[in-house]
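Chemist: With the sequence up front, the predicted model follows.
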Amino acid sequence: MMEGSEIEPGAANSLPTLTDIAQIPDATTSREEDTNRNAYPTTSRSVHGAVAGGDRSKRRGTAKRKPRPRTGSDNDVRRLRPFIASPFMPITTKSKNEVVEQPRKLKEPRSRSPTKYGALAHKRSDADQRRAELLPLQAAPEPSPDSLAVTPADPVQPRKRSDSESSHSSDASESSSSSDSSDSSYTRFSDLTRKQWATMGMLAIANLCSTVAFSCIAPFYPGEATDKGMNSTEIGIVFGVFELVMFVTAPLLGKYMTTIGSKRMFTVGLFMTGVTAILFGFLNLLPAGSLFFWASLVIRCLEALGDACFVTSSFAISAKCFPGRIATVVGLIETFAGLGYTAGPVIGAVLYEYGGFQMPFLVLGFLLILATVVSIFLVEDIEDEEAEDTKGMLGMLKMPVIWLMVFAVVICAISLSFFDPTLAAHLESFNLSTTMVGLMFLLCGGIYTLTAPLWGLIIDQWNCCYLLMFFGSSATVVSMLFVGPSPIFHMEKNLVVIGLSLSLFGVAAGALYIPTFQNCLNAVKKRGYEDNFQTYGCVSGVFQAAFAFGAFMGPTLGGFGVQQIGFAWTTSIIAVINVFFLVIMLIFFAIRWYKGDIEEESGSESCDSASERSQKA
């Protein structure tokens, strides 16, 4: 390109080269000029440009370029600093006025707040912070100058953890895990030991055998007693005295459970029930008259005492061995108990038909004795600690929530036991066979047996005791009004409607009965009762006494009501009693809401712990 000629088209759009940006001599620079350039190793780029600019313009001398202004300021030096280091250009030194850029601090990632149960995340973070503050702080050793000198060629190795630090971190993890386990009393089925599984199995089998031995006499004993000269009143006394003895003895057994021992009370009660069942089978050898009546009454009372012993202790053992699954285990026990009540008459009738009067009692009695021997080895040995300062059962009965739960258990037991002497007569107008009548009984007892463990799981999972009780009582009202049906509806008796009402009542009875024991335990713990067997025994005693009282009142007053005013009006009165319970429960919640205590009687168990258990499950 000659002097004065124009720049070629497209050259303006071409990108400048590294040589043009740095404005250093090209490859044709003489050795002398290179020597002059190397004589200033620490000069800035502006000075170097001023020195070499004149020679460059003389050497090229072809294109008249507009000289680029150079002020020699530090900003210009930083602006002309190349992106890639070049060996052909000097490296500028840092000026005094140049601002040193600090490394940008990365923002700490925000902890994800859960989409649900926000209070739980805050609770966990506080717990972790407290555990971190409790851990001893170890001062890190000051780094030596040799350790700070790192050559560029050698990669920086991470610092190895010392043995003390590793042991310290392991201790911290162990302490955090132990604190987590201690904070929550939730018991998962996957964590149960073989001993706990055996204990749960023995509780279920014992309740099954005892209820079968209690209910198996229904199909054949009234006929045998009539042949021995007993009247209907005496037969009713023999049936009703069982629940009456349980009503009297259950609170006393619960109060002195720690003195007797829970496992000892369980095994002795189971053995007594088995022995009295065998003795009851030999009553047919006695002569007719008052001797048969009094012998039946005494043996029945002893059987009720044994049943009260092991049933009361079984509830206390369940509460101690499975603290996070109380409602589930109680539901399992009630499942087998309901199965015994349902299958007992059938088993008794079959054994009586093939072996006579003694066969049902001998078979069931020896099964109970065998269960006693097995329970000695399988039931978990539990230390029955006795509290030094306890408020006792009288202090427990001063709590309004306990009386509310007692009322719920009583009306549930009245509703369940009312059908035993009255339902068969109510179905006579349909001309059903004995098998069909038994199936109608099975609709109530069988569905109760199937749904009882489901209610226990729901309570342990979501802690909704009062909501289930409200549903159970409301469903009981509906079933009692339509099983008659109530005269207020002006409906004719319908077998399908009666069957649906009995099925609904089986569901409702479990929803009303299962949450009561859990509510009683939560209430007494919140009022300062210690978590020991004496508390469990008192609660279990009150619980069993309330059910026994309702089971005694149901057939007695129910039979009297049917005789006086009829089946339909009697079921309507039972429905009104359940409505009265609903009103009392609503008033109870209204008073607590007014006082600002609307949370459930959950003791140490709150909604946060319930959500945590649902996440763990």
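Modeler: Done, it's in. Bear in mind the structure is a predicted one, so any value in this text is a computation, not a measurement.

Chemist: drop to CA atoms for contacts and neighbour counts, all remaining ones
Modeler: Noted.

Chemist: Please identify the helix or strand for G306.
Modeler: Using DSSP states H and E, the element containing G306 is helix 290-321.

Chemist: same for that helix, what does it pack against?
Modeler: helix 194-215, helix 232-255, helix 262-280, helix 326-355, helix 533-565 (3 or more Cα pairs under 8 Å, 6 or more residues apart in numbering; DSSP states H and E).

Chemist: Specify the stretch among those that is closest to G506.
Modeler: helix 326-355 (10.5 Å; Cα to Cα).

Chemist: What are the buried residues along the helix or strand that that closest one is followed by?
Modeler: Next in sequence after helix 326-355, counting helices and strands by DSSP H and E, comes helix 358-378. Residues of helix 358-378 classed as buried by neighbour count (16 or more other Cα atoms under 10 Å): 358-369, 371-372, 375, 378.

Chemist: now swap in stretch 380-390 and tell me
Modeler: Buried, per 16+ other Cα under 10 Å, within stretch 380-390: E380, D384.

Chemist: Which element, helix or strand, includes D55?
Modeler: Using DSSP H and E, D55 sits within helix 45-60.

Chemist: Okay, buried residues for the helix or strand just after that helix please.
Modeler: Toward the C-terminus, helix 45-60 is succeeded by helix 74-79 as the next helix or strand (DSSP H and E). For helix 74-79, burial by neighbour count (16+ other Cα under 10 Å) applies to D74, V77.

Chemist: same thing with stretch 291-308?
Modeler: Quick answer for stretch 291-308 (16+ other Cα under 10 Å): 292-293, 296-297, 299-308.

Chemist: How far off centre is it?
Modeler: Stretch 291-308 sits 41 Å away from the centroid of its parent chain (Cα atoms, centre = their mean, to the nearest Å).

Chemist: Need the contact partners of that stretch.
Modeler: 210, 228, 230, 234, 237-238, 241-243, 245-246, 249-250, 253, 268-273, 276-277, 279-280, 283, 286, 544 (Cα atoms under 8 Å, 6 or more residues apart in numbering).

Chemist: again, but for stretch 557-573
Modeler: F418, P421, T422, H426, M480, L481, V483, G484, P485, S486, P487.

Chemist: where's the fourth one relative to F247, distance?
Modeler: Read that as H426. Separation of H426 from F247 (Cα to Cα, to the nearest Å): 29 Å.

Chemist: take a look at this one as well, against the first:
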Amino acid sequence: WSRLRRKLWALPLIYTQFWFAGVCSLMAPYFPGLAAKRSLNAWQYGFFFSTWKIGLLIGSIISERVTAYVSPKAGYLTGQVGLFIFTVAFGSFFWIQDGPTLLGLSITSAIFGGTVASMYTVSLYSMITSRFHDDAGLLIASMEALWGIGSMAGAVTGGALIDLWEYPLPFYVMGTLVLISFPFMLRMEPRQECTAPQLLAEAAQQQDVRYYRLLWDLPFLSDMVTVTLAWGILSFNEPTLEPFLEQFKLNSTQVGTVFTVQSVCYAASALVAGALAKYKYERATIFVATGLGCLAYLVAGPAPFINTEPNLALVYLAQVFMGCAMSGQFVCGYMHALRSIIKRGYPDNVRTSSLVSSAVFFCMIVGAVATSPLAGYLAETFGYRNASLLMFAVLLLWTLVTGFQWLRSFCTASDVIHL
């Protein structure tokens, strides 16, 4: 029984990750509709999504301190309870009739929600990686696949619950489901939870490693651009896709289904990307994934230079491409960044892995914060078809860059640097 109990502690993690993703998937398809009914413009409620990302950044800093001085499980449980509080409060905003009041409260709540969500996520990865020593790429891909499946279920279930009653119902139901596993996690005792002494010991041993050189390390910065674009694609959709879908006269369930397609493809392709990363095909995968993102914004509107009216089938196709693009960019961008700097002389230890994770998270948040309000403003001012040209152009340029890097990797090998 004791051996079985040591393994069963992962089940609440899987359950909570599923519904955590479901809760986070509710905001993009359904909050813009509520905000529009309160006479808020797209660029205004786009700040909610940007503020959420700022909260994620704050939470990553707090969770590191909690992990160092308490434990990863403390950060995880704090994030879990905090997310429940945020979700119930956010659903209750339905009864606020004044637009500016709704905007102010939603932005304020986004700071809190993003912070606790980040604490949950960072602590989750800390607990899993301290217990399981599996291939890193497949581990990341598996968690991302579970995230995609949860997002798919959350978007569809949320639409059905809104059709059943009103906007608050899915937030109340899923927020409660997230909290159900709390008593189980409170009693579980993951092995090797206290990793702070190890981190401090490694930090003392590696004081001579000059990590600041990564600030002008072009291969590393290239991978950071790649992961930034992954969240840029997601953040462009948040304030723009739901208003664009209004012309098709879809109900809430159908709107959720459109977002679900992206989540399904993200989940499935994340596993493929993880397998490719395991066999070190990151460069090729990044090139193909970025190209798919470029194609997504070519057909989503479609682009104004294509003489075709908006078509729901093309929107679905674009969501397929977007899901595949985001997973490939994130999983392989992360793994290539980590492997490449270790190959070029940086130590293969927790400190290096932590630095790469922090850099990836920081760059993704910066890209997301910048993209959401800009996308909302461009879509409202110039229309979705013209606004999508921005992402098309950026992704087209980066497809050319990553294609060149992939071809160049066949001809040259990185030299080991001296630290």
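Modeler: Cool, got the structure. None of these values were measured; they are calculated from a predicted model.

Chemist: returning to what we had before: what's the matching range in the second structure for the helix holding D55 of the first structure?
Modeler: Counting by TM-score structural alignment, helix 45-60 of the first structure falls onto no part of the second structure.

Chemist: what packs against that helix?
Modeler: Packed next to helix 45-60 of the first structure, using 3+ Cα pairs under 8 Å, 6+ apart, is no helix or strand.

Chemist: run the last query once more with 10 Å
Modeler: helix 31-38, helix 74-79 (3 or more Cα pairs under 10 Å, 6 or more residues apart in numbering; DSSP states H and E).

Chemist: Please work out the angle formed by the directions of it and helix 31-38.
Modeler: Interaxial angle, helix 45-60 of the first structure versus helix 31-38 (axes from the mean of the first three to the mean of the last three Cα atoms, to 10 degrees): 170 degrees.

Chemist: What residues sit buried inside helix 45-60 of the first structure?
Modeler: R45, S46, H48, G49, A52, G53, R56.

Chemist: coming back round to it: could I get the buried residues of stretch 291-308 of the first structure as CSV with distance to T390 of the first structure?
Modeler: Converted to CSV, those look like this (distance: Cα to Cα, whole Å):
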residue, distance to T390 of the first structure
F292, 45
F293, 43
S296, 40
L297, 37
I299, 36
R300, 34
C301, 31
L302, 31
E303, 31
A304, 29
L305, 26
G306, 27
D307, 27
A308, 23
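
Chemist: Which one of those is nearest to M393 of the first structure?
Modeler: A308 (17.4 Å).

Chemist: Show me what that closest one lines up with in the second structure.
Modeler: By TM-score structural alignment, A308 of the first structure lines up with S118.

Chemist: I'd like to know how far that match sits from G59 of the second structure.
Modeler: For S118 of the second structure, the distance to G59 of the second structure - Cα to Cα - is 5 Å.

Chemist: Next, show the common contact partners of the two.
Modeler: K53, G75, G79, F112 (Cα atoms under 10 Å, 6 or more residues apart in numbering).

Chemist: out of those, who has the most neighbours?
Modeler: Counting neighbours by other Cα atoms under 10 Å, K53 leads the shared contacts of S118 and G59 of the second structure with 29 neighbours.

Chemist: Next, the contact list for that residue, please.
Modeler: By Cα under 10 Å, 6+ apart, the neighbours of K53 of the second structure are 47, 59, 110-111, 113-115, 117-118, 235, 362, 364-370, 372.

Chemist: where does P302 of the second structure fall, helix, sheet strand or coil?
Modeler: coil (DSSP: H, G, I helix; E, B strand; the rest coil).

Chemist: need the buried residues of helix 45-60 of the first structure in a markdown table with distance to T199 of the first structure, can you?
Modeler: Below are the buried residues of helix 45-60 of the first structure laid out as a markdown table (distance: Cα to Cα, whole Å):
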| residue | distance to T199 of the first structure |
| --- | --- |
| R45 | 90 |
| S46 | 92 |
| H48 | 94 |
| G49 | 95 |
| A52 | 99 |
| G53 | 100 |
| R56 | 101 |
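
Chemist: Of those residues, which is the nearest to D146 of the first structure?
Modeler: Checking those one by one against D146 of the first structure (Cα to Cα), the nearest turns out to be R45, at 36.3 Å.

Chemist: Would you confirm that the closest one contacts N75?
Modeler: No. Judged on Cα atoms under 10 Å, R45 of the first structure makes no contact with N75 at a distance of 11.7 Å.

Chemist: what's the spacing between stretch 469-485 of the first structure and its chain's center?
Modeler: The answer for stretch 469-485 of the first structure is 29 Å, by Cα atoms, centre = their mean.

Chemist: That one aligns to what range in the second structure?
Modeler: Using TM-score structural alignment, stretch 469-485 of the first structure pairs with 286-302 in the second structure.

Chemist: re earlier: and the helix holding G306 of the first structure with helix 533-565, angle?
Modeler: Using the same axes, to 10 degrees, helix 290-321 of the first structure lies at 130 degrees relative to helix 533-565.

Chemist: Average separation of helix 290-321 of the first structure from the aligned part of the second structure, please.
Modeler: The superposed helix 290-321 of the first structure is, by mean Cα distance after the TM-score superposition for the first structure, a mean 2.8 Å from where its aligned residues fall in the second structure.

Chemist: rewinding a little: among the contacts of stretch 291-308 of the first structure, which ones are buried?
Modeler: 210, 228, 230, 234, 238, 241-243, 245-246, 249-250, 253, 268-273, 276-277, 279-280, 283, 544.

Chemist: Could you say which helix or strand holds D171 of the first structure?
Modeler: Counting by DSSP H and E, D171 of the first structure is found in helix 163-183.
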